[in-house]
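Participant: Sequence below, structure please.
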Amino acid sequence: MSRTVSPPPSKRRKTSVSSAAPLEDLQLFRIYSHNVNGIQPYLQRSITSFFQYSAHNPEPRAHAHASLRDFLRRHHWPELLFLQEVKINPDDIATIRAFERSVRPNIDDAGAPDYVTFTCLPSDKFNARGFGRKVYGVASIIRKDFHDQYVERVRHVDWDLEGRFLVIETKPIRNILRLAIFNVYAVNGTDNPYKDPMTGEVCGTRHDRKLKVHSLLQSECRKLERRGFRIIIAGDLNIARHRIDGHPNLRTFPYQHCLNRADFEARFFGHSIAEHSDTETTRSQVDIKDVSNPSAVIEETGSSLGMVDTFRYLHPHQKGYTYYSRARPFGESCDRVDMIIVSSSLKPYLRDAGMLATPAERGPSDHVPLYAGLDFGRSLEWLMRKHSQSNIHQ
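Facilitator: Predicted structure coming up:
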């Protein structure tokens, strides 16, 4: 990969370098995710319009940058940063190289962690042609020491050509865990046509494709679980699960959105997934009465993966949103459509989860970043005991 070019000496500015936890004793594993709605603004090195303050790091920085390197520094060098909707033309090598350089150490933070990048960009010539082929696309940024020590491979999935999925498969972490970590930009269901990517023949709508992708992703996760992997799915899932996740209202029109939501719920969580006894949380699950034949949904989707929504598990009553419409003032119309969900067997490791829901952290996007932390520092005995206690209280 190309090395970054330092600015001329007169423009160099010394900054403090934040330390990162040594990976030989990996404890808190952190993943951040952000639908950036176009990568280009984040490749700049000196934009001061955004990111003046951080919800996680209240210390003001007079010259904070709208750059990926600055985001990583500001949030203490996380192991993973997933980006969705990067909007890079797959033939634009210059932008791909600029993206690679944007996360490398520079003269201001020499000695800070290095990062490597992976992209999945659309190759579907029938369904991803708009805006000069600058549509969709996901990118995974991995801290290099974590990558070198734990990552076995990073791969695409063979059932998607729109640039929506990247999968990181790890070696065992602390000799007990293998992770399959999905970076996902899920299909947005609409009535627009979906074309066969091989022939170009219309074979349904984007709603139909969304449901098919739910099925394919569920099947992919099951195969990985049979191979001993624990699953993490992070990104823009284009589903708001509960009433509490939509403001001022959960989207129910057109009616197909209710069916899409029920399908997602059945495949990844199940209809009896209330993580707590709280009545508001229970009421805010997918409304079965909104679905014409819920038993058919359950029968068609098969047994649920039984995953855990990290934010909702840790914050059962809290309203929080990740998508904020640019057509309305910030906070007036919003939804929680970006999530980090994990295999239920990872629940004992879950330490924190949240979102950086400020205009500053949103920057030039219409989404805000979200994060989750998993604590791998506890002993296996402690975790097994905690998991058993959790099961008893459910």
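Participant: Only C-alpha atoms from now on, for both contacts and neighbour counts.
Facilitator: OK.
Participant: any idea how far stretch 330-338 is from the chain center?
Facilitator: 16 Å (Cα atoms, centre = their mean, to the nearest Å).
Participant: Mind listing residues that contact it?
Facilitator: For stretch 330-338, contacts defined as Cα atoms under 8 Å, 6 or more residues apart in numbering pick out 234-241, 245-248, 250, 320-325, 359, 370.
Participant: Please apply the same query to stretch 95-103.
Facilitator: 1-4, 43, 67-69, 88, 114-117, 141.
Participant: To check against the first, give me the structure of this:
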Amino acid sequence: MPKRAHATEGLEEGKLHPAKRLRASQASPEAVVEANSSQFTGTETVTSSATAGERPSITTVISWNAETSAPFLDTHPRKLASYGITSSATKGDKPNVLRQLITRHHFPDFVCLQEVRGRHGDTEWIAALAAAANGAEGPKYKAYTSLNRATRGARHFGVVTFAKDPSQVAVAREVEWDVEGRVMVLEMHDGWALINVYALNGSEYPWVDQSAPNKPTGKTRNQRKREFNKLLLEEVKQMQARGLRVVLIGDFNISLTKRDCYPRLRTEYPHALARKEFNEVVIPQAGVVDIFREVHGDKKGFSWFAKGKPQGTDCARVDYALVDRSLVDNVAEIAYLEDQEERAHSDHAPILLKLRDMDKIEQLD
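Facilitator: Just a heads-up that it's a prediction; the model follows:
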């Protein structure tokens, strides 16, 4: 049985295939904010000339490897220090950059964060993380976390998905084969699944199984990276066998081609082997599409930028939206938010994905 996620209530552009060309009216939907409502329960809508009288619903997803959640946690520095986070990294009187990101993009339906750096048992920390998405006004998000299950050592990894309307979610779950907090699955009543992914960054260091940290695994992090990708593939296949259309989004820690890196792509073993398997096995067998390339062709786009260097001099595309092939025509917009304001303290740029008529996808059958 899959592990249930820890769900916490919120505390207060390239060439397109002709069949996929996007209308200008669908590129920038405006959210309608109900001033007298404390929670939004619908999706944003935009006008469309596709069918007279119809207004397609737009589901907006933002994904961001935040690198650490400390700068937007409203928690006393001493409490954060007890979690291994120094006070110099805490929010203090700095603005809540997560809430700013959410507000700036008109309250997206889902916000997927990676590398939030917390453990499964950090109760107060989890409450602070859940509250970070919310403000005095506007929608109240519900947080679904998958966190490192280690009981000792440094806090690493961890993902959280915030949902603006949790009534859309039929099942929120972690996966049995991951104990590091790298995968969060939201299965929707409308027949699709949003999978928040923080894949391993490969190296020759030993991989430690957090459920048995004192027992050597005999695997390197490079080996576990490839194993992780194959386990994720099997998870996707199982969901598809149950009739779900999948959208995988997050940090996959892999660059797919030379055009996705500057100044160079790592072509040495074992990085090349992991890339080959991901391109030739995982993506095709999962039946998903790298939607940025599908929409924008050879356009440059990067999601990771080396700190301390001028932007564009050392960068890579390692964060993706991998969309079920049957949903390609539902994509209204895909972009990397590369500006420093969008990235805030992180070395990763957020991804913006807008999907059309996800409440009607069962009609695709």
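Participant: that older thread, out of the contacts of stretch 95-103 of the first structure, the closest to His156 of the first structure would be?
Facilitator: The nearest member of those to His156 of the first structure, counting by Cα to Cα, is Thr117 at 13.8 Å.
Participant: Report the secondary structure element holding the closest one.
Facilitator: strand 115-120 (DSSP states H and E).
Participant: and if you look at Phe71 of the first structure?
Facilitator: Using DSSP H and E, Phe71 of the first structure falls in helix 68-74.
Participant: Same check on Ile340 of the first structure?
Facilitator: Per DSSP H and E: strand 338-342 holds Ile340 of the first structure.
Participant: follow-up on the earlier one: just the contacts of stretch 330-338 of the first structure: which are in helices?
Facilitator: Mapping the contacts of stretch 330-338 of the first structure onto helices (DSSP state H) picks out Pro359.
Participant: Which residue of the first structure sits opposite Leu147 of the second structure in the alignment?
Facilitator: Taking TM-score structural alignment, Leu147 of the second structure has Leu121 as its aligned residue in the first structure.
Participant: Distance check, that match against Arg226 of the first structure.
Facilitator: 28 Å (Cα to Cα, to the nearest Å).
Participant: Arg129 of the first structure too?
Facilitator: Arg129 of the first structure is 36 Å from Arg226 of the first structure, by Cα to Cα.
Participant: So those two - more neighbours on which side?
Facilitator: Taking neighbours as other Cα atoms under 10 Å, Arg129 of the first structure and Arg226 compare with Arg129 leading, 15 against 9.
Participant: Could you report the separation of the more buried one from Gln40 of the first structure?
Facilitator: 19 Å.
Participant: Likewise for Phe253 of the first structure?
Facilitator: In terms of Cα to Cα, Phe253 of the first structure sits 33 Å off from Gln40 of the first structure.
Participant: Ser365 of the first structure against Val36, yeah?
Facilitator: Yes. With contact defined as Cα atoms under 8 Å, Ser365 of the first structure counts as touching Val36 (5.0 Å).
Participant: Compare these two (neighbour count), which wins?
Facilitator: Using other Cα under 10 Å, the more surrounded residue of Ser365 of the first structure and Val36 is Val36, with 24 against 21.
Participant: and the more buried one, what pairs with it in the second structure?
Facilitator: Under TM-score structural alignment, Val36 of the first structure pairs with Ala66 in the second structure.
Participant: same thing with Ala353 of the first structure?
Facilitator: Ala353 of the first structure maps onto Ile334 in the second structure, by TM-score structural alignment.
Participant: what's the neighbour count on Pro310 of the second structure?
Facilitator: Counted with other Cα under 10 Å, Pro310 of the second structure comes out at 10.
Participant: swap in the one 3 residues further on?
Facilitator: When counting by other Cα under 10 Å, one arrives at 12 neighbours for Thr313 of the second structure.
Participant: Would you map the helices across the stretch 151-300 of the first structure?
Facilitator: 206-226, 256-268, 279-283, 294-301 (DSSP state H, counting those that start in this stretch).
Participant: how about the last one, which residues of the second structure does it hit?
Facilitator: Helix 294-301 of the first structure corresponds to no residues in the second structure, going by TM-score structural alignment.
Participant: One more: the third one?
Facilitator: Across the second structure, nothing matches helix 279-283 of the first structure (TM-score structural alignment).
Participant: post-alignment, the strand holding Ile340 of the first structure versus the second structure, mean distance?
Facilitator: Compared with the second structure after the fit, strand 338-342 of the first structure shows a mean deviation of 0.6 Å (mean Cα distance after the TM-score superposition for the first structure).
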